[in-house]
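A.B. asks: this one's sequence-less:
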């Protein structure tokens, strides 16, 4: 039996499919409170115990020239490039405000620009923003750190790619979604193959360390045959990692999704067939299935981190820098500092008002309880390293694991009966068949799920 056959069990995937969190944080964002006091954030940032911890910086650039109908991100669709400069100026002021909260001698070993479309910015605006970052924070050298940016190939010429490399970026994430022209038309994202190939060739020419690609399955008009062609074409370009996301159709939350005819979406049975083909094709091609939607070459940092049990999750997904405090910049960005999560104003005018008034734009957040910290670590270990070693939690938290989590372990017996996990007296291990249902396994340890509407979350399969 092949790895794909073991990973993909249609009967179990259909039975366990449910709405649930992706666990880029725990507690998840619905638990953040509007009453959160930014003073909590400042106290966490000033904690002397954090001095040995590296920093990770995330910048949210919300602008898009053209809206993609499937997108659920916080974005501003506009063709007016003049909106970018005032936003960059506010980001530079926010950098100074945030830097005042931290010991800026703490090294920055990870930096990410996301969106929206970061390459909406002009070359000069990109340079201005990076210069301000280097002015206020201590960025490690190229070979010591991960500096990544999300790139829309429709917005990035080879000159842009070379400019990004000169600014210090050493990793790219490219949005592609699907190469099929009919699908591209339906989602309002026309992106010929040659455009994507040109960007990847340009990135390799200037020695980007890693190139990742985003694809989406479950979009209008997709079939197993059509998406197989997309996968085969993508494999010819040989990215270092692929994120193949399941499209979440939530038109009640994201109005632009109403532009797509729901009758053209693949049925649940067709979605499972698409997922099966994705797993088969990518594992046959030698990619390691990291978990959830992620695949990476064995030489990629994600695969190596998982093998070392140092893989982590943050608000950008899987990460190799578990030890970092994360500072969020820009509208809607989320940071994690110590035991505090904090999110900026989502609305662009509200964000601008805060920065213009000389204050942090934090609008909501949460300070974790002792129980939150324990469960966060449990869920992270399941999601990232596919196991729980009970003795590690007993040593770190002073608990007897099987007693403290007796109800949860009992609920997991059905997972064990179905071959998704192995459950011993000292260890829980996710089996190969359970890796595609790792969110469901982690959900057992989430004490908040009974208190919220699960429809706000995407399907686990």
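C.D. replies: Looks like it came in fine. Here the structure is a predicted model, which is why all the values come from computation and not from measurement. Numbering: from 1, shown residues only.

A.B. asks: all contacts plus neighbour counts: C-alpha atoms, from now on.
C.D. replies: Noted.

A.B. asks: who's in contact with the closest residue to residue 220 other than its chain neighbours?
C.D. replies: Leaving aside its sequence neighbours, residue 220 sits nearest to residue 265 (CA to CA, 6 or more residues apart in numbering; 4.4 Å). When contacts are counted by CA atoms under 8 Å, 6 or more residues apart in numbering, residue 265 touches 218, 219, 220, 221, 222.

A.B. asks: then this one, side by side with the first:
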């Protein structure tokens, strides 16, 4: 069962309520969230995860590969990247990726099938064609990328041409995600990302001509000089491209965390009310044009796999956001990449020196991680159901986990009653349903079941660093744009 569709009443209520409901909340691409990972864990955590994954063969895998290099800095960006024009640096990185793949595949013992893969960054197409071919050859040596799987790559439309798009198709990619942010020239100048509409349209046209299954565009609202009217013009241009999926992220100005943001003129940022108007008008326009509101930042055409999965109650979340294949163990490769393997989360070293140093010693480049408890598994399922499908079927959860829901979550149910009074949820015997209004504030609903946040509230601590690390963000209007932790 899925959440009912958004309507004008839900958007009107959201506009009225958003100014009152204010608090930091994770995006829940994992639970526990990445800020809860333990620094410097024993390497046995990763070994145990891979050993348990090996025992689960022949179940397929998901795979994330991080390419950190970018030629130019975008002032808003919160991703883990390395700004350089020295393309010689990527050759060494590719070599070390091969070492990491060999170590991971060696522990798995078999050439496991990969049903979903994603190359993120940075700018993955920073690699030259031969380096991309080498990375793909290494992946296919150590893993078996399923021909009918989802294989996606993030691309910068300013850095690819027809030949590079043809290469991506040749290598087996069938989905592309294009960074756009905003087509307004003044906004682009302010964020140091000049990207004409025609340049982006040429890449979209090439992807369609080459038979890519899906084209996704990323936008950001809350950037300098944006207004609802000006961003509306960007939406007009986006709709002319008719992407299969859209992500509309909110910008959080955190110059104390991300130094490049210090180059952004704070006085040019839209005020809170204008930023909320941008969001609401964008949702209204996209849904009126036939896009399905998937949740959080995501929209999709009705026949897209995400929209179908949502209708059928199969939607899931992983570190790339909403997904149709998030239920598989995910292997992370490259600096800062996160794996979710057999009930453990593992994250690689964030710097090249630490990453290379570990691999030079013949060990996996583990920097942080955590092993999930039984309570973590239970709450991850609950949070996932709320955020993806909008319904909790309590008898099914009780049966799977051997609990009495009312007794186990008495405090949480009391909090849900308060959210129900605001119209975010409906609590009925045996079922909790997220309303259309609640879908717009779904993180606020999910936070009710986050035990770590409850512990923090009972034992106040300085969460500034934690919020920065996990992409925690004020529910109201200032979430962070950051896809890679």
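C.D. replies: Good, I have the coordinates. These numbers were taken from a predicted model, which means no experiment stands behind them.

A.B. asks: What's the match for the residue nearest to residue 220 of the first structure in the second structure?
C.D. replies: Residue pairing (TM-score structural alignment): residue 265 of the first structure is matched to residue 269 of the second structure.

A.B. asks: Could you check how far its match is from residue 319 of the second structure?
C.D. replies: Shown here: residue 269 of the second structure relative to residue 319 of the second structure, a distance of 28 Å by CA to CA, to the nearest Å.

A.B. asks: what comes up buried for the single longest strand found in the second structure?
C.D. replies: Counting by DSSP state E, the longest strand found in the second structure is strand 144-155. Buried residues in strand 144-155 of the second structure, defined by neighbour count with 16 or more other CA atoms under 10 Å: 144, 145, 146, 149, 150, 151, 152, 153, 154, 155.

A.B. asks: Kindly report the same for stretch 194-210 of the second structure.
C.D. replies: By 16+ other CA under 10 Å, the buried positions in stretch 194-210 of the second structure come out as 194, 195, 196, 197, 200, 201, 203, 204, 206, 207, 210.

A.B. asks: do the same with stretch 48-62 of the first structure
C.D. replies: Here stretch 48-62 of the first structure shows 50, 51, 53, 54, 55, 56, 57, 58, 59, 60, 61, 62 as buried, counting by 16+ other CA under 10 Å.

A.B. asks: likewise stretch 204-215 of the first structure?
C.D. replies: 206, 208, 209, 210, 211, 212, 213, 214, 215.

A.B. asks: Stretch 98-118 of the second structure now?
C.D. replies: By neighbour count on 16+ other CA under 10 Å, the buried set for stretch 98-118 of the second structure is 98-105, 107-108, 111-118.

A.B. asks: Likewise for stretch 158-178 of the second structure?
C.D. replies: Result for stretch 158-178 of the second structure [16+ other CA under 10 Å]: buried residues 158, 160, 164-165, 168-169, 172-178.

A.B. asks: how about residue 209 of the second structure, what's its match in the first structure?
C.D. replies: Match for residue 209 of the second structure (TM-score structural alignment): residue 205.

A.B. asks: I meant residue 94 of the second structure, not that one.
C.D. replies: With TM-score structural alignment as the criterion, residue 94 of the second structure lines up with residue 88 in the first structure.

A.B. asks: ok so its match is a strand residue?
C.D. replies: No: secondary structure assignment (DSSP: H, G, I helix; E, B strand; the rest coil) places residue 88 of the first structure in helix, not in a strand.

A.B. asks: returning to that earlier point: if we only consider the buried residues of stretch 158-178 of the second structure, which is nearest to residue 367 of the second structure?
C.D. replies: residue 177 (28.1 Å; CA to CA).

A.B. asks: isn't there a strand covering that closest one?
C.D. replies: Yes: Residue 177 of the second structure forms part of a strand when assessed by three-state DSSP.

A.B. asks: Aligned against the first structure, show me the partner of it.
C.D. replies: Residue 177 of the second structure maps onto residue 173 in the first structure, with residues paired by TM-score structural alignment.

A.B. asks: Likewise for residue 115 of the second structure?
C.D. replies: The equivalent of residue 115 of the second structure in the first structure is residue 109 (alignment by TM-score structural alignment).

A.B. asks: Quick check, residue 131 of the second structure in contact with residue 92.
C.D. replies: No: Residue 131 of the second structure is not in contact with residue 92 according to CA atoms under 8 Å; the separation is 10.1 Å.
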